[in-house]
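*Asks:* The following comprises the amino acid sequence and a computationally predicted model.
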Amino acid sequence: MKKRKLGHSDLYVTELGLGCMSLGTDERHAQSIIEAALEEGINYFDTADLYDFGVNEEIVGKALKNVREHVIIATKAGNRWNQDRSGWTWDPSKAYIKEAVKQSLKRLGTDYIDLYQLHGGTIDDPIDETIGAFEELVSEGVIRYYGISSIRPNVIREYVAKSHIISVMMQYSILDRRPEEVALPLLAEHGVSVVTRGSLAKGLLSDRVLDKATGKGYLDYSYEELLNVLPRLKESVGAGRSFTEVALQYNLANPAVASVVAGASSVEQIRSNATAVRGRALTDEEVALIKELTKASVYGEHR
């Protein structure tokens, strides 16, 4: 599987990464999916301390223990679980991040994290303090690099201007083109890579297409609009190839994108995603047609 450089780092991530949130807590089942990912050549695994109260990190760390030097582990921090685990609060403070990383290292069973990400963020955060925490962790050798997971243009601008982030994880798909307005051009200009999530739009852009459509629609698409646009997309650019392939290749067609992180709840799903990423790249004409058929939505908030 092809790899792309992650920002200004020396990390080269596969074009498909495994989003580990959907692995579940059955260790044997999760391990089978991770092993399938490794067999497909995937080297990038994304987890977070928030997932399953940290159990996800434990499962991922154990499954990757024997190949640790050959894989890139990304995890996240910033969400603090309540004591009764009924919910969580946002805490981007230096003190919390430096404590959270110790717990993640322990659960992952490793002495370093390749990519440590702030799991969210607002413009009202103590951003300089947060950056300071990540910079200290880099200098201490606890993490190799850091990034953020955010869709907010105002937050992304702050980190691009003030920090040494190498990546931003954000939701991006054919049906959610909001990053194209500001974030993707800005990050490409500054050499910061994008790691995408939500590329299949909750299954709407998979081969099941309208099976996943509901009366609620999707983002600013009504149900009726989905009934119109999805078949047109499949007919115009999906002929002779899977719709999953079209969806993932659309993300990879943007020069700012380094990797598409997709979840998988079965071995079959990870293999299908890997096949899609190895498929034929979209032509400039196909990308233009997709943009013509879909909405160039923008963020109404967090400008």
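*Replies:* Received the coordinates, thanks.
*Asks:* alpha carbons only for contacts and neighbour counts from here, please
*Replies:* Will do.
*Asks:* Just the helices from this protein, written as ranges.
*Replies:* With helices called from DSSP state H, the chain shows them at 27-39, 55-63, 94-108, 127-139, 153-162, 183-189, 223-237, 243-252, 267-277, 284-293.
*Asks:* residue contacts, the residue nearest to Val55 when sequence neighbours are not counted?
*Replies:* For Val55, the nearest residue in space outside its immediate sequence neighbours is Thr25; the separation is 7.0 Å by Cα to Cα, 6 or more residues apart in numbering. Contacts of Thr25 were listed using Cα atoms under 8 Å, 6 or more residues apart in numbering, and they are 52, 55-56, 59.
*Asks:* Thr25 and His190, how far apart?
*Replies:* Thr25 sits 38 Å away from His190, taking Cα to Cα, to the nearest Å as the criterion.
*Asks:* can you count the residues close to the residue lying closest to Gly41 once chain neighbours are set aside?
*Replies:* Distances taken as Cα to Cα, 6+ apart put Met1 closest to Gly41, at 5.6 Å, once the chain neighbours are dropped. If you count neighbours by other Cα atoms under 10 Å, Met1 ends up with 14.
*Asks:* wait, what's in contact with Met1?
*Replies:* For Met1, the residues meeting the contact criterion (Cα under 8 Å, 6+ apart) are 14-15, 40-42, 278.
*Asks:* Against that first model, consider the following:
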Amino acid sequence: MEKRKLGKTGLEVSALGLGCMGMSEFYGTTDDKESIRTILYALELGLDFLDTADMYGNGVNEKLIGRAIKGHRDQIILATKFGNVRDETGAFLGINGRPEYVKKACDASLRRLGVDYIDLYYQHRVDTDTPIEETVGAMSDLVKAGKIRYIGLSEVSAETLKKANKVHPIAAVQTEYSLWSRDVEDEILPACRELGIGFVCYSPLGRGFLTGQIKKFDDLAEDDFRRYSPRFQGENFQKNLQLVDRIQAIAQEKNCKASQLALAWLLAQGKDIVPIPGTKRITYLEENLGAVDIRLTEEDLKRINEVMPNGAASGERYPEDGMKKVNL
């Protein structure tokens, strides 16, 4: 497995990571046994970068990963996040970046994961009521205490990122980035490169849409959160389906799947890019890892850019309320 460095900090991870959110919530039914098998198989294949958050399953996902990695801690680069607060019922209470909360949340994640330290600790969403300098200052204290190794930020604006990086070096920014979510190319990705910060892409397969396996709205389970995403609704769905058809046509020429082409495209955007496709099944894990071996020529990249340029997708990536919490 190819390794990539996240920024100037010295943090090195596998070229593809594994997003674990769907193992516990949001994407229909869950199967803990299959999820654990998938995590362990990923480690066997050299994928060492696992991504979770305290809000996924309201703590359940961290506990699941803790069970899976027991006895394998030295093989793993473990990333988790704080900031999205939920109550015991799972209801969202808001975003919290206050210093005392940061430290409390970290201790809770360490307990659930069953580890002594977290490799990469992200602020999941920016708390607009707390100066970023205060939040990152508290995260810096966690580095000094040995509870975390590196600091990350998620869905942060270029301006906020620059303020944060003055307080403590930021290792990585995690934001949605894929063929149908390319807005980061405008300001955020250039800022990361200016500052020497790695870029971790969540939802690199457009929440599964770029696999070409979702053909109609009813393919989504009743409890699948994508049913509330503007891109999966009405005319947007049909227009986005046409975009995927074009990607599938190029993938067929390259003798690969649309999902593999989408991941290979991201990997080709720079050595500072690390996609973390989520899956809870070994079949899809193997399929995703196949993208690492795909080589795209300049002509391939040009054609892909022509059929799916920046801004091509129809609809916002989150409902209105969710969009208010990104790129802050």
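*Replies:* It's in. Just so we're clear, the structure is a prediction, and the values are computed from it rather than from any experiment.
*Asks:* so what number do they get for TM-score?
*Replies:* Here the superposed chains carry a TM-score of 0.89, computed using TM-score structural alignment, normalised by the length of the first structure; 301 aligned residues with a Cα RMSD of 2.6 Å.
*Asks:* Name the nearest residue to Met55 of the second structure, ignoring sequence neighbours.
*Replies:* In space, Met55 of the second structure comes closest to Asn84 once its chain neighbours are excluded; the distance is 6.3 Å by Cα to Cα, 6+ apart.
*Asks:* What is the equivalent residue in the first structure for the one you found?
*Replies:* Here Asn84 of the second structure is matched to Asn79 in the first structure, going by TM-score structural alignment.
*Asks:* That match - how many residues pack around it?
*Replies:* Using other Cα under 10 Å as the criterion, Asn79 of the first structure is surrounded by 22 other residues.
*Asks:* Could you measure from it over to Arg241 of the first structure?
*Replies:* Between Asn79 of the first structure and Arg241 of the first structure the distance, using Cα to Cα, works out to 40 Å.
*Asks:* just Lys162 of the first structure next, same as before
*Replies:* Using Cα to Cα, one obtains 43 Å as the distance from Lys162 of the first structure to Arg241 of the first structure.
*Asks:* go on, Tyr299 of the first structure?
*Replies:* Distance of Tyr299 of the first structure to Arg241 of the first structure, given as Cα to Cα: 31 Å.
*Asks:* burial measure for the aligned residue in the second structure for Glu136 of the first structure, as a count.
*Replies:* Mapped onto the second structure by TM-score structural alignment, Glu136 of the first structure lines up with Asp141. The local packing of Asp141 of the second structure (other Cα under 10 Å) involves 15 other residues.
*Asks:* hang on, the earlier thing: in ChimeraX, select just the buried ones from the contacts of Met1 of the first structure.
*Replies:* A single ChimeraX command suffices to select whichever of those are buried according to 16 or more other Cα atoms under 10 Å:
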select :14,15,40,41,42
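*Asks:* could the contacts of Met1 of the first structure be laid out in CSV, adding distance to Leu227 of the first structure?
*Replies:* Conversion of the contacts of Met1 of the first structure to CSV gives the following (distance: Cα to Cα, whole Å):
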residue, distance to Leu227 of the first structure
Thr14, 33
Glu15, 30
Glu40, 34
Gly41, 36
Ile42, 34
Arg278, 29
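*Asks:* With the flanking residues excluded, which residue is spatially nearest to the counterpart of Pro99 of the second structure in the first structure?
*Replies:* Superposed on the first structure with TM-score structural alignment, Pro99 of the second structure falls opposite Lys94. On the basis of Cα to Cα, 6+ apart, the spatially nearest residue to Lys94 of the first structure that is not a chain neighbour turns out to be Ala133, at 5.0 Å.
*Asks:* what's the spacing between the one you found and Ala296 of the first structure?
*Replies:* The spacing between Ala133 of the first structure and Ala296 of the first structure, counted by Cα to Cα, is 36 Å.
*Asks:* When the two are compared, which one has more neighbours?
*Replies:* Higher neighbour count among Ala133 of the first structure and Ala296: Ala133, with 18 against 15, using other Cα under 10 Å.
*Asks:* In this structure the more buried one contacts Tyr96, no?
*Replies:* No: with contact taken as Cα atoms under 8 Å, Ala133 of the first structure and Tyr96 are classed as non-touching, separated by 9.2 Å.
*Asks:* residues in contact with the nearest residue to Ile151 of the first structure once chain neighbours are set aside?
*Replies:* Nearest residue to Ile151 of the first structure, sequence neighbours excluded (Cα to Cα, 6+ apart): Met170, at 5.3 Å. If a contact means Cα under 8 Å, 6+ apart, then Met170 of the first structure has 149-151, 194-197 as its contacts.
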